[in-house]
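A.B. asks: output the structure for:
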Amino acid sequence: MYPALLWEKLPDNRVRCGTCQWFCRINEGQTGVCRMYRNDAGALFNLNYAKISSLAVDPIEKKPLYHFHPGSKVFSLGSWGCNFHCRGCQNWEIACPEDENGLRYSREILPERAVEMACQSGSAGIAWTYNEPSVWLEYTLETARLAKAQGLYTVYVTNGYASEAQLDAIGPFLDAWRVDVKGFNNQSYRKIGRVQNYEGILRVTERASHKWGMHVEVVTNIMPCINDDDNQLRGIAEWIAGSLSPLTPWHITRFHPRRQMQDYPVTPLETMERALALGVAAGLEFVYLGNVGGNDSGDTVCYNCGQKAVKRSGYSARIMGLVGTHCRFCGTELNFRV
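C.D. replies: Predicted coordinates:
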């Protein structure tokens, strides 16, 4: 166990965790929603520090991040636990362990070694992904500090349910915030992840962008009969354009049945195209379709002159018309981090 950073002591040996927006009140000997923070004798401890469930060297486009160091490789680490319990989770074995037994089968990689491995792999940065990184704060924070000192970029692939205190702790050391916005009302979030209040996700994402200057890209997995109505899709698009930037990429991904949602259909292509149109109508300049295949919806096209800046095929990216963060043909700023 590793001492938790964000918590307060309550009467009767209870504690209040400050790591994410559940702010769990935890009795002695118990864990919070994520199952990765436990009250031991009236103090809070993290259980998954340096516990690695998954490790890979990925293309950055796989996260997906399309406007962040395109074509680079990223050292990707995952652990155990999540503060959501999504019925359709594709990584549920590590994200929603039934108990702490999974930790016994983890590979231990301390922060110094993780950074060393990232450098040896030829990766340009480190991403915390596969499970929810916000329930791994103590480890990701220390590793991010060391990674930045070595010139590596840092990425959270997150559901956005971190507390503001957690965001502010890691903010100086985090470069990119790739966030899921799963719907645009509380009803959808309850159906998808048993979460009560989605608006905190929007506020923390705005804080990541405006206070900490992180590069933000948003993903929405469109699920039939849950978040595929015009009101929600338009709401997400207008929030991105108005509260982040019209140049913020929005990745619209196609739902495929998983876990406890096997009875739901694959998202129709017509729904994907409708979402794309709603994004464009809201003023978004970069809307990408994912999990559809067979088209050029993953290419980055300059919104000013129409020339192709980045050509993508699967997870590979070929830079064709980009100079720094600008279009090579007309000089327009395209909101890249390179």
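A.B. asks: from here on, contacts and neighbour counts on C-alpha atoms
C.D. replies: OK.
A.B. asks: can you pull out the strands in the stretch 1-150 of the chain?
C.D. replies: Using DSSP state E, counting those that start in this stretch, the strands of the stretch 1-150 of the chain run over 2-3, 7-9, 15-17, 25-26, 37-40, 43-46, 51-52, 54-59, 73-78, 107-108, 125-128.
A.B. asks: name the stretch among these that sits most buried.
C.D. replies: strand 125-128 (a mean of 27; mean count of other CA atoms under 10 Å).
A.B. asks: dump the residue contacts of the closest residue to Asn131 other than its chain neighbours.
C.D. replies: Nearest residue to Asn131, sequence neighbours excluded (CA to CA, 6 or more residues apart in numbering): Ala95, at 5.1 Å. Neighbouring residues of Ala95 by CA atoms under 8 Å, 6 or more residues apart in numbering: Trp80, Gly81, Cys82, His85, Tyr130, Asn131, Glu132.
A.B. asks: based on its surroundings, how many neighbours for the nearest residue to the last one once chain neighbours are set aside?
C.D. replies: If you skip the residues right next to it in sequence, Glu132 has Cys82 as its closest partner in space, 5.0 Å away by CA to CA, 6+ apart. Look at Cys82: counted by other CA atoms under 10 Å, it has 26 neighbours.
A.B. asks: endpoint to endpoint, stretch 232-246 covers what distance?
C.D. replies: When the termini of stretch 232-246 are compared using CA to CA, to the nearest Å, they are 18 Å apart.
A.B. asks: re the thing from before, how far away is the residue nearest to Asn131 from Tyr139?
C.D. replies: Distance, Ala95 to Tyr139, using CA to CA: 17 Å.
A.B. asks: next one: Met36
C.D. replies: Between Met36 and Tyr139 the computed distance is 12 Å (CA to CA).
A.B. asks: same check, this time on Thr205
C.D. replies: In terms of CA to CA, Thr205 sits 21 Å off from Tyr139.
A.B. asks: settle it for me: which of these two has more neighbours?
C.D. replies: Using other CA under 10 Å, the more surrounded residue of Thr205 and Tyr139 is Thr205, with 30 against 20.
A.B. asks: now the second one, please; I'll put the structures next to each other:
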Amino acid sequence: MSKEASLYRIHDNRIECLACARRCKIGENQIGFCGVRSVHNGKLYLDVYGKVAAAHIDPIEKKPLVHFNPGSKVFSFSTFGCNWMCMYCQNYDISQRRKSEGYEISPEEIVEMARGYEADGITYTYNEPAIFAEFAHDTGVIAKKYGLFNTMVSNGYWTDELVEYSKDFLDAITIDFKGNGEEKFMKRYTGASGPEPILNTIKELNKNKIHVEITDLIIPQIGDNLEAAKVLLKKIYDELGPDVPIHFLRFHPDYKLDYIPYTPVETLERHYKLAKDLGFRFAYIGNVPGHPYENTYCPNCGKMVIGRYGFRITEWNLTEDMRCKYCGYKLPIIGKLSKKAFEDRFEPVFI
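C.D. replies: Purely as a prediction, here's the structure:
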């Protein structure tokens, strides 16, 4: 189905889309960069409203969100389309498909399915949720009524209008930088203008008390510059402070960059050390199962308080109110350990 969008305005006799930082100016019977927002009869429509491209049950740690409702299970879904053109996208068959198609599922049905799978929340992910903002919003509002939380995995290339539109239902978000947010890298490999719109989004999300975690995909040879990382990390620190979780993710060859090798673990460790040296209390390495920097360590006594292997929790040394069992230090983790934490939380969704 197609539905009139909420995030737009008339500008110079064209429709200006307000869903992302591109702010596409779209003429009659034309379509925006994302491929799923189009203008007809002087109105902007979301062409993938109620059209799901992919859905799955995941551990929340897969997002990754590790300081928000740990051990919980989420119903993840996406549409087709994206506002970026990442040349290494692992979900390129979804994100780079500019078609208004998918399984027809209403917001009410998504919430019903999530509850049927005993999910604790809903995650809007796999492609950029900004482009299907109205679909996410309507789903999220219903989900909240049933006690489910809402999270997103996003490139953060948003507008202030989108943050305002999302603040009443969105509980937590992972903002995913690529290649240390270096402008030259972003323009060439993602098609985005640079990191400034993302940094502004982080500022607005923080202002609205939405839990934020940061990821940074480190790509060898082209997106692993430590000086660029230092610049980015200082800006993140200035806005979010020392307690924001920051995850340095290992790249794997995919899509148009399948010739670039996996990120060396040593490169990720250098980024981790840089973050710690700059004062971040909770730095992590991702996509390297079994690495000790997957775990959470108490900033006060240094002991491991949450053990992980990949997306699984293997050890828990925190009290119910998130204090270190060894020294009593209170960690800034939202929610409680889910009863599902030590179960297998991956599950296919049958649509």
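A.B. asks: quick one: TM-score?
C.D. replies: In this superposition the chains share a TM-score of 0.94, using TM-score structural alignment, normalised by the length of structure 1; 332 aligned residues with a CA RMSD of 1.4 Å.
A.B. asks: follow-up on the earlier one: from Val33 of structure 1, how far off is the residue nearest to Glu132 of structure 1?
C.D. replies: Distance from Cys82 of structure 1 to Val33 of structure 1, by CA to CA: 8 Å.
A.B. asks: I figured Ile240 of structure 1 was touching His251, is that so?
C.D. replies: No: judged on CA atoms under 8 Å, Ile240 of structure 1 makes no contact with His251 at a distance of 11.4 Å.
A.B. asks: identify the contacts common to the two.
C.D. replies: Between them, Ile240 of structure 1 and His251 share no contacting residue, judged by CA under 8 Å, 6+ apart.
A.B. asks: confirm that Gly183 of structure 1 sits in a strand.
C.D. replies: No: judged by DSSP: H, G, I helix; E, B strand; the rest coil, Gly183 of structure 1 forms no part of a strand; its state is coil.
A.B. asks: what is the neighbour count of it?
C.D. replies: 25.
A.B. asks: nearest residue to it other than its sequence neighbours?
C.D. replies: That would be Asn227: by CA to CA, 6+ apart, it lies 5.4 Å from Gly183 of structure 1.
A.B. asks: tell me the counterpart of the one you found in structure 2.
C.D. replies: Taking TM-score structural alignment, Asn227 of structure 1 has Gly223 as its aligned residue in structure 2.
A.B. asks: tell me the buried residues in whichever helix in structure 2 runs longest?
C.D. replies: Counting by DSSP state H, the longest helix found in structure 2 is helix 226-240. Residues of helix 226-240 of structure 2 classed as buried: Ala229, Lys230, Leu232, Leu233, Lys234, Ile236, Tyr237, Glu239, Leu240 (neighbour count, 16 or more other CA atoms under 10 Å).
A.B. asks: quick check: next helix or strand after it?
C.D. replies: Downstream of helix 226-240 of structure 2, the first helix or strand assigned by DSSP states H and E is strand 246-250.
A.B. asks: and that next one, how far from the chain's centre?
C.D. replies: Computed by CA atoms, centre = their mean, to the nearest Å, the chain-centroid distance of strand 246-250 of structure 2 equals 12 Å.
A.B. asks: what sits against the counterpart of Lys203 of structure 2 in structure 1?
C.D. replies: Alignment note: Lys203 of structure 2 maps to Glu206 in structure 1; criterion TM-score structural alignment. Residues in contact with Glu206 of structure 1 (CA under 8 Å, 6+ apart) are Ser243, Leu244.
A.B. asks: so Gln30 of structure 2 is in contact with Gly42, correct?
C.D. replies: No: counting by CA under 8 Å, Gln30 of structure 2 sits too far from Gly42 to count as a contact (10.7 Å).
A.B. asks: joint contacts of these two?
C.D. replies: Overlap of the contact sets of Gln30 of structure 2 and Gly42 (by CA under 8 Å, 6+ apart) is empty.
A.B. asks: still on that earlier bit, of all the strands of the stretch 1-150 of structure 1, which one is nearest Glu285 of structure 1?
C.D. replies: Ranking the strands of the stretch 1-150 of structure 1 by proximity to Glu285 of structure 1 (CA to CA) places strand 54-59 first, at 23.3 Å.
A.B. asks: and the closest one against structure 2, how far off on average?
C.D. replies: On superposition with structure 2, the mean distance recorded for strand 54-59 of structure 1 (mean CA distance after the TM-score superposition for structure 1) is 0.7 Å.
A.B. asks: how distant is that strand from the center of its chain?
C.D. replies: Per CA atoms, centre = their mean, the centroid offset for strand 54-59 of structure 1 relative to its chain is 15 Å.
A.B. asks: which part of structure 2 lines up with that strand?
C.D. replies: By TM-score structural alignment, strand 54-59 of structure 1 lines up with residues 54-59 in structure 2.
A.B. asks: what's that stretch in contact with?
C.D. replies: 71-79, 117, 119, 126, 311-312, 345-349.
A.B. asks: with stretch 114-131 of structure 2 instead?
C.D. replies: With CA under 8 Å, 6+ apart, stretch 114-131 of structure 2 has contacts from 19-20, 34, 36-37, 54, 57, 72-83, 91, 94-95, 136, 140, 143, 148-155, 158, 162.
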